[in-house]
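Colleague: this one's sequence-less:
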């Protein structure tokens, strides 16, 4: 492998080569580590503050075994790690930071290929973004979902159960003791959320995009096969370096179309929309918001997994996983795309079986019919679009007109929602604004507002909610998300007043504030945009440069690919 990028370090003449080699010898490396073996980076998002990724050091050891076995030299390195369960205001605020961290680490070091170890919601897309920008041979390994939560003889799903149980607790249907007991039963193994939240969704979409080894995304974190497949991933990345198989050859328009359609089939997270848009813009593939509606219209939801359905990811894995889904989708996906395995989608999943027809349904007897995936809405409230997850919404609210109740601050809403005197009716439309990429900042997962206590006591289980924020992939409800442009940059959402009438027509893909164009323009002319008042550090960089949701909420200066070359010498 005479053209290895790492040789620019280790074959350097005189003191430069001596410096690079001698300092690494302190790690106990033999001489032939510097004589043409491919150097494989293992990007590590392990952190004890990221519970979903807390087992990735063990995964890294299995990857290393495979790299050594195949003749490579592995180097594990850390990046920033972000856990959606811990980080405030949102891990999304730091997604671009992790992507930059990875990108600059790859650019500045003698790495020929990289294995990306991720799992929690934003670590997976962050690593994909950084790898796409450098375009080195790259392979992603996710940590896998937790085992099913078990409580009082039934299953409970991480995230999804949090929303349902806290609502029951606020309504007085669940005691403090019940809630504490359920909490301890919900996350009972290593791994990320075992519902079809963003972590599981992005793991599966990474695999169908071709950036993860076939048949690995759905394996539970504590399944021994995950360690085996991690070992095999270590072997495979060495072969990819020899083949010069890069993300730019894998992440094609056809691969993105497959991901959009599979997202509809699995009832995947709306967060996938933002991440796939950002990734496509990084790699230079044309993809826009409307593609998520038009490409998915012919695809039914065939996976019965929470939050849309009943089962959990462990059940999905044992039912046949992604391979079984692709088998049902047939010609709805492009079957000649190439992945990190070096094989076509058709070859990689040849022989995949389906073992449970309740969890993974037939295409002609789906869990939900075609056209019930992500809906892209437009109208005078969202001229650049908004999204709604139909599979998680209430059918009786898909066409709705109601009185708007507006909040500019999430904490204010939470206070008011518990007020028994709040003036709210079941048909009202709850509006939260100031929560988009520039407004909060980071576009947090707060759009699925908890229902007012007064409504819960009356037995109301869903209301229309509208926001420029996101919602967790584990959540559910008739929630309009990612309203674009956001209110903080002067988007029409900023002009809504409590008492206005809002019309939602999901079949017609329409979101409309019932005032004239002239009145809307007059209201907006008197409003001063109010981005988050960041004054320093990364938050200021973020607010100054983040793009809107329909552009993936990436940074304006990171769009596009700049392949990693050998940097200038430092000595």
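Modeller: That came in fine, so what should we check first? In this text, all values refer to a predicted model and were calculated from it rather than measured experimentally.

Colleague: every contact and neighbour count from this point should use C-alpha atoms.
Modeller: Will do.

Colleague: so how far does stretch 102-119 reach from one end to the other?
Modeller: 15 Å (CA to CA, to the nearest Å).

Colleague: in it, what counts as buried?
Modeller: Buried residues in stretch 102-119, counted by 16 or more other CA atoms under 10 Å: 102-103, 105-107, 109-119.

Colleague: go through these and flag which are in strands.
Modeller: 113-118 (DSSP state E).

Colleague: could the residues you listed be laid out in JSON lines, adding distance to residue 472?
Modeller: Listed next are those as JSON lines, based on distance: CA to CA, whole Å:
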{"residue": "113", "distance to residue 472": "32"}
{"residue": "114", "distance to residue 472": "29"}
{"residue": "115", "distance to residue 472": "27"}
{"residue": "116", "distance to residue 472": "23"}
{"residue": "117", "distance to residue 472": "22"}
{"residue": "118", "distance to residue 472": "18"}
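
Colleague: between these, which is nearest residue 48?
Modeller: residue 118 (13.5 Å; CA to CA).

Colleague: take a look at this one as well, against the first:
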């Protein structure tokens, strides 16, 4: 591999020439307090930091960025921190998914417009991982991802609590009258105990693991708990490594192939991934270009041959991400898959080694947390893709988190046109509903939500909760939190807001879901559907100005990854380097 020289670096075009424009760049750097020795002969490293005062998952990033800088300096680079939108999943309304592409745009343009030779991407909370990576892949300079890591286990009166999963569980118990207000408040103060992402196998843990499987993190980085000293050392190692990556010109295009993305899908299935993994990985693969693009069909094909072996909630019953780390973490899980012939070991990683080389010496220390392939917690993968006259472009369910009797189910639809109507009805003691009903929420997709909020885990009606019902079939064009569980069919595509078949179903129609057969069907004739379609009126436009207006004009459907059409690799030629005048 031929190493770059200083005059070949992007940053040298800003700082090195003896001209008036570079004089301005140097003088302004001096104004900040830097010296010529800070940048002369060195690569400039961007540290894209998604820290903010309200980003709970990234609250430790204020310190971690200093540890990244230390590593960059140790390796002879010049670190520059660039703040990026934080996208705090816990607080942003209506959903951070509305702003994932905004972060992708910001990441790409921050790197393109500044004198940056490489980047450390600091993320972890659900949409920050795909947002940062999508932008960095489009930009194309060397980059390495620093995952935030999971928080510590929750604990209430000796009971281990998991983010999200136990919130839903105990909320139902409170609605059923089995948890007091005092106990509920105790749980509230016990479930999130430290910095870091959700410690269940939610979207954050899923996407951090996928990124390691892609080869875009240091080996083992994705499962280190956020407050573990190993996480601090990993941050510094990221800083050192990105400097070497710049000199070696190890860009994403030299790391990623379709085989990397197939590894990512394999790991997603084995770890019991969030349903959100499909949307994000499809979008990332389409940004990577070439033959990298994956589809819903790829996910379904891999789900039939890759079992769930990570015994982590919500697919598992007991363990959380802290346990997963102690059991061998992502390297242990991938070593298990590799020994079973399920991974491409010749794929490159940002470490400069192949995946196979990075897995040498990896072990599993607790075979109940990371199961052998011969003893999975679920025989097929975590996700299944269904198609039929209700979802011609596909929809998604997480079979490993579904009550078994609902994997094949027919029942009458109970339809809600929006989330406020759903919420108002769910607690109605006189609601005409039985456990056999199929609850349907529509107008909650990419355009209808707007932004495809996490409304897909439709609550069980209170009257049924009090009868002991804890799962029933629910269908929507929304998403759900990766920490959720239950018989929720999600991402129905095309969405109802743009006239997809979900817009045509009526209360009382018989709906059938057959997960083993991968089908979803409403028992309505084609002629009747055509009559309903002719009578359908599009809902009013959600946005009239600003970012939301742009979003609604360009957002793709769920099966296409919900990227903006004009940001995908195939939309048009890539922009060249910015001119320096």
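Modeller: Cool, the structure landed. Every value quoted in this text rests on a predicted model; they were computed, and no experiment measured them.

Colleague: picking that back up, most widely separated two among the buried residues of stretch 102-119 of the first structure?
Modeller: 110 and 119 (25.3 Å).

Colleague: ok, and the closest non-adjacent residue to residue 533 of the second structure?
Modeller: In this structure, residue 533 of the second structure finds its nearest non-sequential neighbour in residue 504, 6.6 Å apart by CA to CA, 6 or more residues apart in numbering.

Colleague: how about residue 472 of the first structure?
Modeller: In this structure, residue 472 of the first structure finds its nearest non-sequential neighbour in residue 445, 5.5 Å apart by CA to CA, 6+ apart.

Colleague: could you report the neighbour count for that neighbour?
Modeller: 22 (other CA atoms under 10 Å).

Colleague: quick check: the alignment partner in the second structure of it vs residue 413 of the second structure, distance?
Modeller: Here residue 445 of the first structure is matched to residue 454 in the second structure, going by TM-score structural alignment. Look at residue 454 of the second structure and residue 413 of the second structure: by CA to CA, they are 21 Å apart.

Colleague: swap in residue 227 of the second structure?
Modeller: Residue 227 of the second structure is 46 Å from residue 413 of the second structure, by CA to CA.

Colleague: looking at those two, which is more packed in?
Modeller: Neighbours were counted for residue 227 of the second structure and for residue 413 using other CA under 10 Å; residue 413 has more, 24 against 17.

Colleague: residue boundaries of the helices in the stretch 451-581 of the second structure?
Modeller: 462-465, 526-535, 546-554 (DSSP state H, counting those that start in this stretch).

Colleague: any idea what the residue nearest to residue 533 of the second structure aligns with in the first structure?
Modeller: Using TM-score structural alignment, the equivalent of residue 504 of the second structure in the first structure is residue 495.

Colleague: residues contacting residue 558 of the second structure?
Modeller: By CA atoms under 8 Å, 6 or more residues apart in numbering, the contact set of residue 558 of the second structure is 279, 445-446, 491-494.

Colleague: now do the same for residue 473 of the second structure: its match in the first structure.
Modeller: By TM-score structural alignment, residue 473 of the second structure lines up with residue 464.

Colleague: what comes up buried for the longest helix seen in the second structure?
Modeller: Using DSSP state H to define each element, the second structure has its longest helix at helix 229-248. Going by neighbour count (16+ other CA under 10 Å), the buried part of helix 229-248 of the second structure is 231-232, 234-248.

Colleague: same check on stretch 316-334 of the second structure?
Modeller: Those would be 316, 319-334, for stretch 316-334 of the second structure by 16+ other CA under 10 Å.

Colleague: and the strands in the stretch 151-300 of the first structure, which stretches?
Modeller: Here the stretch 151-300 of the first structure has its strands, by DSSP state E, counting those that start in this stretch, at 154-156.

Colleague: which parts of it are helices?
Modeller: Remark: helices assigned in the stretch 151-300 of the first structure by DSSP H, counting those that start in this stretch are 160-170, 176-186, 198-209, 224-243, 247-250, 253-266, 271-283, 291-294.

Colleague: closest one to residue 547 of the first structure among these?
Modeller: Closest to residue 547 of the first structure of these is helix 271-283 (CA to CA; 9.6 Å).

Colleague: what stretch of the second structure does stretch 180-198 of the first structure fall on?
Modeller: The alignment places stretch 180-198 of the first structure over residues 185-203 of the second structure (TM-score structural alignment).

Colleague: starting at the chain centroid, how far to that stretch?
Modeller: Taking CA atoms, centre = their mean, to the nearest Å, the mean C-alpha location of stretch 185-203 of the second structure is offset from the chain mean by 18 Å.

Colleague: kindly check the end-to-end length of that stretch for me.
Modeller: End residues of stretch 185-203 of the second structure are separated by 25 Å (CA to CA).

Colleague: stretch 338-358 of the first structure now?
Modeller: Using CA to CA, the two ends of stretch 338-358 of the first structure sit 30 Å apart.
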